[in-house]
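> pasting the structure only:
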């Protein structure tokens, strides 16, 4: 086989569409662009996101902090350093923290944050732990139990 004998396989190529060559050719007159309007004219048309002069969607939506997340998880948070006042080897839940007065409002499931130091071992049941909080609790000899958060408070 020589180079001049190479050819694409049968059915691998299609003929180029020749537009504007009469109505019997299938793409005559307006060449498949419709009747009138900006999209039927020559040139590039409109940029992506253009809505005919109306303020486009990407500019209508507020940016960053002004646009709240739709299904944001709301947690009741407490830092590891605040747990140092509890009894050693006790079990810590959202209810026990509210009874002890360390948390005053229930804003949703309990989340433990890693600010502060912990020296006593505690068994803590919470919906979420930060990585730093989990390391500090386990370094003090305690344990972290992740419990299902149940219903989220909005």
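Here it is on my side, so go on. All values derive from a computational prediction rather than experimental measurement.

> every contact and neighbour count from this point should use C-alpha atoms.
Fine.

> quick check: chain neighbours aside, which residue is closest to residue 113?
Using CA to CA, 6 or more residues apart in numbering and skipping residues adjacent in sequence, the residue nearest residue 113 is residue 79, 4.6 Å away.

> try this one next to it:
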């Protein structure tokens, strides 16, 4: 086997439609484009969202809401998840780097500890934000909630 005798597998290729090569080919004349109009001519390009002059969908549907430029998005991590981490390997402090190494947050994510679940061990948790219920639960277990 060499490059000169390579060819595709049987049935892997189809013959290309040869458009505009005379009436005998059955694809001469209009070359399957129909009669007249912009679509039949070369250089035709349909605008995206154009509906033939009908009011397009993106203009029929009303505008809605807005996106705040000052929004801060947090990655929420619940207490039951932290308790699960502590069962696997006990530690006295949990910080952002610990969450990243555990695969719970990305490197640049801001972390908010939320109050679902319970925590039994005293642990110092470092995060960007805490819910009130999370702070209460951590301090009730003898730990400390440190805001970064």
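Sure, I can see it. Note that the structure is a prediction, hence the values are computed from the model and not measured.

> that older thread, and the residue nearest to residue 113 of structure 1, how many neighbours?
17 (other CA atoms under 10 Å).

> for structure 1, what's the longest helix?
helix 131-139 (DSSP state H).

> which residue lines up with residue 137 of structure 1 in structure 2?
Using TM-score structural alignment as the criterion, the counterpart of residue 137 of structure 1 in structure 2 is residue 138.

> quick one on the thing from earlier: show me the contacts for the residue nearest to residue 113 of structure 1.
112, 113, 114, 115, 116, 133 (CA atoms under 8 Å, 6 or more residues apart in numbering).

> after the longest helix of structure 1, which helix or strand is next?
Toward the C-terminus, helix 131-139 of structure 1 is succeeded by strand 143-146 as the next helix or strand (DSSP states H and E).

> what residues sit buried inside that following strand?
For strand 143-146 of structure 1, a neighbour-count test (16 or more other CA atoms under 10 Å) marks 143, 144 as buried.

> thinking again about what came up before, mean distance between the longest helix of structure 1 and structure 2 after superposition?
For helix 131-139 of structure 1, the mean deviation from structure 2 after alignment is 0.3 Å (mean CA distance after the TM-score superposition for structure 1).

> okay, now residue 131 of structure 1: neighbour count?
Residue 131 of structure 1 has 11 neighbours, counted by other CA under 10 Å.

> against residue 143 of structure 2, how distant is residue 87 of structure 2?
Going from residue 87 of structure 2 to residue 143 of structure 2 by CA to CA, to the nearest Å gives 16 Å.

> more crowded one of those two?
A count of neighbours by other CA under 10 Å puts residue 143 above the other of residue 87 of structure 2 and residue 143, at 20 against 10.

> roughly how far does that one sit from residue 99 of structure 2?
Distance, residue 143 of structure 2 to residue 99 of structure 2, using CA to CA: 17 Å.
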